[in-house]
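> got a structure for you, letters missing:
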């Protein structure tokens, strides 16, 4: 068990969390991974099938895209902390419901508190809208750092979007160069 898991387990026994119906169908709780002193924290939507099986974030096809994008921006995956808005896989990989996001928000808030990243990267519309509490227009807002609750935040496309729309690859790679620069400032 890693240190973050230990910290969260002491708070609310996240590994046995019954806070929403996602607990009924999960295989594993996917808390997150990465160093507790990471300057960059990536927040995605929810675990997928591979993540649910392995208990780790971004290990499936989207994880492979994420690894390539991080590498192209000169960022080591081992240097970032990766989490999701919800910690259990929604059935059929559907978008998490509002009550599920709210149920998991205590865990994400604690992760942000413990990691205290310089830059928070919101991967996709669901993560961005959940974190910011407002509607997001991806085409207009991605790749533009801004301050939110005393942190630099960058909204970008979810790596899975590249799998379905290759035209977004350049935008995602460009956004991660902006993210790297923001983390180094």
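Done, it's in. Nothing here was measured: the structure is a model prediction, and the numbers come from that model.
> contacts, neighbours, all on C-alpha from now
OK.
> How about the secondary structure of the residue most central in space within the chain?
Note on the chain: the residue nearest the mean C-alpha position is residue 43, at 1.8 Å, using Cα atoms, centre = their mean. State at residue 43, reduced to three classes by DSSP: H, G, I helix; E, B strand; the rest coil: strand.
> Comparison target below:
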């Protein structure tokens, strides 16, 4: 029902206006419009609206390619690097992995590139992502203590007492999750070139992800302490310091692995 807002009287006080409004509401008035009442019964009924056909949902945004072509692209780029600085620039600009978009920093390496020992970890964590350096959180502090026990340090200027440290992935995965197989495969050419350019005598594989990348195997608790070969040089799998923080009892086996590494270095690190 439509109310006629026209009032013929000469004076309309507030009380009268409110009384009229209440009366109109009781009569079913729901809106006021135009200058004269509208007879709704005389109107031609409108044709029922035909609902629009449901639109199909938009296709999901295309993800960055992470398939077959990435390792080949990475290998082509990495193979063109003649120095570690050049490799770092090429890898930092490589857009094949989505995780780079959510990371604060590209984390390449730390320590002395001339070191006899190259430590390969998994991927940057929160603190590593913030500082753009590998192994600087709690696990990194433990790693420094572990290798200091056999006379090795990332800050040592002498290559014989130095460490060189990197990761399989140079960007922090979301939520510190483990790297996915496709991510490991895509970064493997860069890692292999990194090892070739640094040319260490010994490679230490810290945890499952480096073992997966370098050896194609996992199961660090079975692999640890057993010398093998990776990237054309002696390699020693070891439990990651983060595991040792959660399982202090495993530090005994880690100490045995460190002693084995020191003995191999004493012998000249021959395969």
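Everything's here; your move. This one's a predicted model, so the numbers in the text were calculated from it and none came from an experiment.
> what's the TM between chain one and chain two?
Between these two chains, after superposing, the TM-score reads 0.90 (TM-score structural alignment, normalised by the length of the first structure); 179 aligned residues with a Cα RMSD of 1.6 Å.
> Give the equivalent position in the second structure for the residue nearest to the centre of the first structure.
Using TM-score structural alignment, the partner of residue 43 of the first structure in the second structure is residue 120.
> and if you look at residue 174 of the first structure?
Applying TM-score structural alignment, one finds that residue 174 of the first structure aligns to residue 256 in the second structure.
> average offset between whatever helix or strand its match lives in and the first structure?
Residue 256 of the second structure belongs to helix 251-266 when assigned by DSSP states H and E. Comparison of helix 251-266 of the second structure with the first structure after fitting gives an average deviation of 1.6 Å (mean Cα distance after the TM-score superposition for the first structure).
> Quick check: buried residues in that helix?
Neighbour-count burial for helix 251-266 of the second structure, counted by 16 or more other Cα atoms under 10 Å, picks out 251, 253-255, 257-262, 264-265.
> ok, now stretch 115-129 of the first structure?
115-128.
> Looking at those, which are in strands?
Using DSSP state E, the subset of those located in strands is 119-123.
> Take the residues you listed and lay them out in TSV including distance to residue 14 of the first structure.
Converted to TSV, those look like this (distance: Cα to Cα, whole Å):
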residue	distance to residue 14 of the first structure
119	25
120	22
121	23
122	22
123	23
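> Farthest-apart pair in those residues, please.
Greatest spatial distance among those (Cα to Cα): 119 and 123, at 12.6 Å.
> Please enumerate the strands of the first structure.
Using DSSP E, strands in the first structure cover 32-33, 40-44, 80-84, 119-123, 146-148, 151-156.
> which strands and helices sit next to the longest one?
Based on contacts counted as 3 or more Cα pairs under 8 Å, 6 or more residues apart in numbering; DSSP states H and E, the elements that strand 151-156 of the first structure packs against are strand 119-123, helix 138-141, strand 146-148, helix 169-184.
> export the ones you listed to JSON lines and tack on distance to residue 17 of the first structure?
Formatted as JSON lines, those follow (distance: least, Cα to Cα, whole Å):
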{"stretch": "strand 119-123", "distance to residue 17 of the first structure": "24"}
{"stretch": "helix 138-141", "distance to residue 17 of the first structure": "32"}
{"stretch": "strand 146-148", "distance to residue 17 of the first structure": "29"}
{"stretch": "helix 169-184", "distance to residue 17 of the first structure": "33"}
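> and the longest helix for the first structure?
The single longest helix within the first structure, with elements called by DSSP state H, is helix 98-115.
> what's the mean deviation for that one versus the second structure?
Averaged out, helix 98-115 of the first structure is 1.3 Å away (mean Cα distance after the TM-score superposition for the first structure).
> Where in the second structure does that helix align, residue-wise?
Using TM-score structural alignment, helix 98-115 of the first structure pairs with 181-198 in the second structure.
> next one: the matching stretch to chain centre, how far?
17 Å (Cα atoms, centre = their mean, to the nearest Å).
> what's the answer for stretch 155-163 of the first structure, then?
The chain centre lies 11 Å from the centre of stretch 155-163 of the first structure; the measure is Cα atoms, centre = their mean.
> Same check on stretch 163-182 of the first structure?
On Cα atoms, centre = their mean, the centre of stretch 163-182 of the first structure falls 15 Å from that of its chain.
> Please list the outside residues in contact with it.
62, 65, 69-70, 72-75, 119, 121, 142-145, 152, 154, 156-157, 159, 161-162 (Cα atoms under 8 Å, 6 or more residues apart in numbering).
> of these, buried ones?
With burial judged by 16+ other Cα under 10 Å, the buried subset of the contacts of stretch 163-182 of the first structure is 62, 65, 69-70, 73, 75, 119, 121, 142-143, 145, 152, 154, 156-157, 159, 161-162.
> and residue 109 of the second structure, what pairs with it in the first structure?
So, by TM-score structural alignment, residue 109 of the second structure is matched to residue 32.
> Compute the distance between the closest residue to its match other than its chain neighbours and residue 165 of the first structure, please.
Excluding the flanking residues, the one nearest residue 32 of the first structure by Cα to Cα, 6 or more residues apart in numbering is residue 83, at 4.4 Å. Residue 83 of the first structure sits at a distance of 23 Å from residue 165 of the first structure (criterion: Cα to Cα, to the nearest Å).
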